[in-house]
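Enquirer: just a sequence and a predicted model for now, questions to come.
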Amino acid sequence: MQKLNFKDNVSETLLINVYMRHLDFKDADPILNDPFSSAVVEQIDYDFAKFNDARLSKTGTVIRAKFFDDETLRLAAEFDRPIIVQLGAGLDTRPLRLQKALPSALFYDLDLPDVIAIRDALLPKAQNNFSLPYSMLDHSWMDELVAKHGSAGYIFILEGVSMYFEKEEFKKFFIALAQKFRGYVLSDFMSEFSVRKFDSRRHDAMKHMQNAPFKMGIGGGAEVQGWDSAHICFAKEAAMLKMYKSRWSLKGRLFSLIPAFCNACKMFVFKIIGSDE
């Protein structure tokens, strides 16, 4: 068993995601069915039990992961050799989950250097799977990918990432991404209402974390498109509370009937059009 040490509090939140995928795998009828996350959890010395009562987070986390898996598979069919980049990858096991379905894809996992070191120690590499030890705000990794792959088709995935950034810094990052690459960005976003009204300390899982506040919410996909409408096109959104309705607790089903709660966190797909098009 390995104890993990993180250099910032936000990085520790990756343990919530991997544990929720582990709990889902142990269910009789899993949504995501991810054995790789269970194998990771079993290697870590950590008090995961504190998350056992976070029922909304468990369901939402695996629905979000399943949505992004399905969208990645759908969109990857547009490219001969898709480049799939997980931004803030943490301990996500998507390359292992999708490598059989996408044998021609290249997978890149980007996160802070200390997180990548933990990832590389705990997770086996999928085929054609590479690490990028950078802050996603350090745009030098973008130049590295362009130098290697030119104008290939990219799918960028930000899962459980955006809410920890100030909006202006995230907006600058997103515009730079959209102007440099062509393909798609998959991201979940909290609503402005939910960030304003609900402190992370009241969240069923995040209340167990220290100093990792929610900072950013958006008004909707049209707002993100408006950051640079020449390079960003809002393509799709999905509300997790409207998906797999039978799998939610009574509280979750009641929340799905209230728009402010139902729209508190959604998954989005954006098409990005690099400056060469």
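Expert: Looks like it came in fine. If you're wondering where the values come from, they're calculated on a predicted model, not measured in any experiment. Numbering: from 1, shown residues only.
Enquirer: contacts, neighbours, all on C-alpha from now
Expert: Noted.
Enquirer: residue 61: which element?
Expert: Per DSSP states H and E, residue 61 falls inside helix 55-76.
Enquirer: by how many degrees do the helix or strand following that helix and helix 55-76 diverge?
Expert: Later in the chain than helix 55-76, the nearest helix or strand by DSSP H and E is strand 83-87. In terms of direction (axes from the mean of the first three to the mean of the last three CA atoms, to 10 degrees), strand 83-87 departs from helix 55-76 by 160 degrees.
Enquirer: beyond strand 83-87, next helix or strand please.
Expert: According to DSSP H and E, the helix or strand after strand 83-87 is helix 94-98.
Enquirer: so what secondary structure elements neighbour the helix or strand following that following helix?
Expert: For helix 94-98, the succeeding helix or strand toward the C-terminus, using DSSP H and E, is strand 106-111. Secondary-structure packing of strand 106-111 (3 or more CA pairs under 8 Å, 6 or more residues apart in numbering; DSSP states H and E): strand 83-87, strand 129-133.
Enquirer: residue 55 versus the closest residue to residue 158 other than its chain neighbours, what's the distance?
Expert: Counting by CA to CA, 6 or more residues apart in numbering, residue 187 is the residue found nearest to residue 158 once chain neighbours are left out, at 4.7 Å. In this view, residue 187 and residue 55 are 22 Å apart by CA to CA, to the nearest Å.
Enquirer: same check, this time on residue 259
Expert: 20 Å.
Enquirer: neighbour count winner among the two?
Expert: residue 55 (17 against 9; other CA atoms under 10 Å).
Enquirer: do you know how far that one is from residue 23?
Expert: 10 Å.
Enquirer: likewise residue 59?
Expert: 10 Å.
Enquirer: which parts of this structure are helices?
Expert: In the chain, the helices defined using DSSP state H lie at 9-12, 14-26, 35-41, 55-76, 94-98, 113-122, 140-149, 167-180, 192-197, 221-227, 250-255, 259-262.
Enquirer: before we move on, the earlier item: in the helix holding residue 61, what counts as buried?
Expert: Judged by neighbour count using 16 or more other CA atoms under 10 Å, the buried positions of helix 55-76 are 55-69, 72, 76.
Enquirer: try it against this one:
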Amino acid sequence: MDKTFSSAAAAVADIPDGASIAVGGFGLVGVPIVLIRALLEVGSTNLHVASNNCGVDGWGLGELLREGRISRVIASYIGENRDFARRYLGGELEVELTSQGTLAERLRAGGTGIPAFFTASGVGTMVADGGLPWRYGPGGEVVVSSPPKETRRIGSLGSEKEYVLEEAIVTDYALVRAAKGDRHGNLVFEKSARNFNPVAGMAGRITIAEVDELVESGEIDPDQVHLPGIYVNRIVRLGATDAADLPIEKITTRKRPVSAGLEGKL
């Protein structure tokens, strides 16, 4: 089955108001920015997003956030996005903060049909006991808090440990970015851009991928596939300009040794 779409706009055209969406990326790496911008043009609002973070101010998911299109976020990091923090603390946005490892496993579990799993992360904290602020009111009061979660002691006698039950995440749609894909939807991610993309793609009932390079079916070695096409419903090839839109979140420099004979000339 050829899963290619002619444009990002066509691929996201049916995403309605109130849809839940898993989105790949980590910081500014591996972010499906073309699909996000196409969704912005569609005008869908009241979106529920599951992603590691919500982009930065004015880029990535931050573009949807800036226009008030997102109403709820499951994420592990608020980080560099001041608009995200402002909307959360100001009561405009509901945020379920989840540790990165747990978030990744919740998405993966959703894609594999596992409804829930036990983990040691969060035991003995408000993650398990409940009370984490999910939404604030206009006066700074907490109006929605996380509920308590089931805990259980698991292990052989004498070595039992307490674990907390975390539910899987399954979303209506997923948006991911890959370096290469074929017409059947098999995807290959580039180095650190792999990050949350495979598990986000697994969690969506309808997964849409933008790819830098589109190849014919059979050209990707099966051993090199990071996300099988069974999880991918739609695929869009990026143009050269869109594929090169790769901003750097933080530019750092270091002193470099001066080559022999160049002292005083630099």
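Expert: Right, received. Where do you want to start? Note that the structure is a prediction, hence the values are computed from the model and not measured.
Enquirer: next, the TM-score between them, please.
Expert: Once superposed, chain against chain, the TM-score is 0.34 (TM-score structural alignment, normalised by the length of the second structure); 141 aligned residues with a CA RMSD of 5.3 Å.
Enquirer: run a quick neighbour tally on the residue nearest to residue 158 of the first structure.
Expert: Residue 187 of the first structure, neighbours per other CA under 10 Å, totals 21.
Enquirer: from memory it sits against residue 267, does it?
Expert: Yes: here residue 187 of the first structure reaches residue 267: they are 5.8 Å apart, a contact under CA atoms under 8 Å.
Enquirer: and whichever helix or strand residue 37 of the second structure is part of, what does it pack onto?
Expert: Counting by DSSP H and E, the element that carries residue 37 of the second structure is helix 33-42. Packing contacts for helix 33-42 of the second structure, counted by 3+ CA pairs under 8 Å, 6+ apart, involve helix 8-12, helix 61-66.
Enquirer: helices or strands next to the helix or strand hosting residue 95 of the second structure in the packing?
Expert: Using DSSP H and E, residue 95 of the second structure maps to strand 94-97. If contacts are counted by 3+ CA pairs under 8 Å, 6+ apart, strand 94-97 of the second structure sits against strand 70-75, strand 133-136.
Enquirer: now those strands as TSV including mean neighbour count?
Expert: Listed next are those as TSV, based on neighbours: other CA atoms under 10 Å:
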stretch	mean neighbour count
strand 70-75	22
strand 133-136	22
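Enquirer: out of those, flag the one nearest residue 209 of the second structure.
Expert: Residue 209 of the second structure lies closest to strand 70-75 among those, at 20.4 Å (CA to CA).
Enquirer: if I read this right, residue 143 of the second structure contacts residue 135, doesn't it?
Expert: Yes: here residue 143 of the second structure reaches residue 135: they are 5.7 Å apart, a contact under CA under 8 Å.
Enquirer: how close does residue 101 of the second structure get to residue 107 of the second structure?
Expert: In terms of CA to CA, residue 101 of the second structure sits 10 Å off from residue 107 of the second structure.
Enquirer: of the two, who's got more company?
Expert: Neighbours were counted for residue 101 of the second structure and for residue 107 using other CA under 10 Å; residue 107 has more, 27 against 11.
Enquirer: angle of the helix ranked longest in the second structure against strand 70-75?
Expert: Determined from DSSP H, the single longest helix within the second structure is helix 100-112. Angle of helix 100-112 of the second structure versus strand 70-75, following the same axes, to 10 degrees, is 110 degrees.
Enquirer: what helices and strands are in contact with the very next helix or strand once past helix 100-112 of the second structure?
Expert: Using DSSP H and E, the helix or strand that follows helix 100-112 of the second structure towards the C-terminus is strand 116-119. Contact analysis of strand 116-119 of the second structure by 3+ CA pairs under 8 Å, 6+ apart lists helix 100-112, strand 161-167 as its packing neighbours.
Enquirer: out of the ones you listed, deepest packed?
Expert: Of all these, helix 100-112 has the most neighbours on average by mean count of other CA atoms under 10 Å, namely a mean of 20.
Enquirer: now do it against strand 161-167, angle only.
Expert: 50 degrees.
Enquirer: what is helix 100-112 of the second structure packed up against?
Expert: The contact analysis (3+ CA pairs under 8 Å, 6+ apart) places helix 100-112 of the second structure against strand 116-119, strand 161-167, helix 197-203.
Enquirer: now with 7 Å?
Expert: If you count contacts as 3 or more CA pairs under 7 Å, 6 or more residues apart in numbering; DSSP states H and E, helix 100-112 of the second structure packs onto helix 197-203.
Enquirer: what about residue 172 of the second structure, which helix or strand?
Expert: Going by DSSP H and E, residue 172 of the second structure is in strand 171-182.
Enquirer: after that strand comes which helix or strand?
Expert: Counting by DSSP H and E, the next helix or strand C-terminal to strand 171-182 of the second structure is strand 187-188.
Enquirer: that following strand - contacts with which helices or strands?
Expert: The contact analysis (3+ CA pairs under 7 Å, 6+ apart) places strand 187-188 of the second structure against strand 171-182.
Enquirer: sorry, back to before: most tightly packed of the helices and strands packed on helix 33-42 of the second structure?
Expert: Among those, helix 61-66 has the highest mean neighbour count (mean count of other CA under 10 Å), at a mean of 22.
Enquirer: so how far is residue 214 of the second structure from residue 111 of the second structure?
Expert: Distance from residue 111 of the second structure to residue 214 of the second structure, by CA to CA: 24 Å.
Enquirer: right, I'll call it a day here.
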